[in-house]
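K.L.:
the following comprises the amino acid sequence and a computationally predicted model.
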Amino acid sequence: MTSHSSETPASAERSRTIHYHAPDTDKQALFARSGLEQLQAVATGKIPGPPISGHIGLDTVSLAEGDVVMTAVPDESHYNLIGSVHGGFFATVLDTVCGCAVHTTLPAGVGYTSLEIKVSFLRPITADTGPVTAHGWVTKRGKGVAFADADIRDQNGRVLATASSTCLIIHPRAAS
């Protein structure tokens, strides 16, 4: 929306700079590590994180097999028209921790992709909410599919949103 009513003053324009590294295109090098090793390398700064992390201010708190905790910092740049953080922020953070929890269970050379995610929005998030903590954990890992659950909590431990996700496990092609 670019037009404003003469009765409603335009809000002050703000800007936000996002820093990120171009994603690595060398899939062989990327998948030389197990999923847990890949995420540990990102968390320790040995390899750059994915570009999406810069958009939502995502940082790793802890990593274990099948269990991931991350924080994110919502701000006004994540707002929707009604003045609260857009549901896409919630969904992105929850999809990330669900997917990363699954990723920690994968051996070298194996990948995954999200098949579906169901998000339940329980409380609004605003810039005043402050940092939020997202926890994702694997509930069932099969050979071809994994299931994960997640939640986002505020600094007081109140649950703001929950999710359940199904991820497809992608095995390398067998040599012909």
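P.N.:
Ah, there it is.
K.L.:
drop to CA atoms for contacts and neighbour counts, all remaining ones
P.N.:
Will do.
K.L.:
Leu36 reaches Ala108, doesn't it?
P.N.:
No. Leu36 is beyond contact range of Ala108, at 9.2 Å (criterion: CA atoms under 8 Å).
K.L.:
who has more neighbours, those two?
P.N.:
Remark: of Leu36 and Ala108, Leu36 carries more neighbours, 23 against 18, as counted by other CA atoms under 10 Å.
K.L.:
got another, please set it beside the one above:
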Amino acid sequence: MTSTDTPPTGELRSKTVTWHDPQDTATAGRGRSGLEFLTAWLHGEVPAPPICALVNSRLVGVEAGEVVFACTPDESVYNPIGMVHGGLACTLLDSAAGCAVHSTLPAGFGYSSIEIKVSFLRPIHIHTGEILARGRVTKPGKRVAFAEADLCDANGTILATATSSCLVIPLVG
């Protein structure tokens, strides 16, 4: 029997996601340092990128070399065994580490993740509630920068950790 032979069961659910044009966000960052751009985003002066709407996350803290994202997972990010998919944790950790690097960059520069290593320590469910991803730069650089991040629940229990390296790139256009 294939999955197409099995009739669907249970209530069908849906989720609507809306976002601003990502080019507006990118354009708003062009003449600002990473810290200026992230601070403007934090204060609502720059629209969040679409990934934040998709995974229900938001930037809640910024300073040079460190950022914090908050996310309240819902069942739309569940995997087949009834837990939050590890990809959500990885996405939040990658965002936190990358934006921490971005917070150290001058105007005209951005970053791209080169690699990320994630360690999943505890399962996440919707009853876990709000989770926080904290990223911090461990070694800034002009070509490559390094950062680490952790994902915690509201009690400070660590759910996952990551180390990341980011390529520092000039922004074009």
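P.N.:
Perfect, I can see it now. This is a predicted model, so every value here is computed, not measured.
K.L.:
can you give me the strands in structure 2?
P.N.:
Using DSSP state E, the strands of structure 2 run over 57-63, 66-71, 109-120, 131-139, 144-153, 158-170.
K.L.:
other SSEs contacting the last one?
P.N.:
With contacts defined as 3 or more CA pairs under 8 Å, 6 or more residues apart in numbering; DSSP states H and E, the packing partners of strand 158-170 of structure 2 are helix 86-102, strand 109-120, strand 144-153.
K.L.:
buried stuff in it?
P.N.:
The neighbour-count check on strand 158-170 of structure 2 (16 or more other CA atoms under 10 Å) flags 158-168 as buried.
K.L.:
superposed on structure 1, where does that strand end up, distance-wise?
P.N.:
Taking mean CA distance after the TM-score superposition for structure 1, the mean distance separating strand 158-170 of structure 2 from the aligned residues in structure 1 is 0.5 Å.
K.L.:
same deal with the second one?
P.N.:
Superposing on structure 1 and averaging over aligned pairs (mean CA distance after the TM-score superposition for structure 1), strand 66-71 of structure 2 comes out at 0.7 Å.
K.L.:
what is the orientation angle of that strand with helix 86-102?
P.N.:
With axes from the mean of the first three to the mean of the last three CA atoms, to 10 degrees defining the directions, strand 66-71 of structure 2 sits at 150 degrees from helix 86-102.
K.L.:
ok, now the third one?
P.N.:
Compare the direction of strand 109-120 of structure 2 with that of helix 86-102 by the same axes, to 10 degrees and you get 140 degrees.
K.L.:
hmm, who's touching strand 109-120 of structure 2?
P.N.:
33-34, 86, 90, 94, 98, 101-102, 159-171 (CA atoms under 8 Å, 6 or more residues apart in numbering).
K.L.:
the same query, at a cut-off of 6 Å, please.
P.N.:
By CA atoms under 6 Å, 6 or more residues apart in numbering, the residues outside strand 109-120 of structure 2 that reach it are 160-171.
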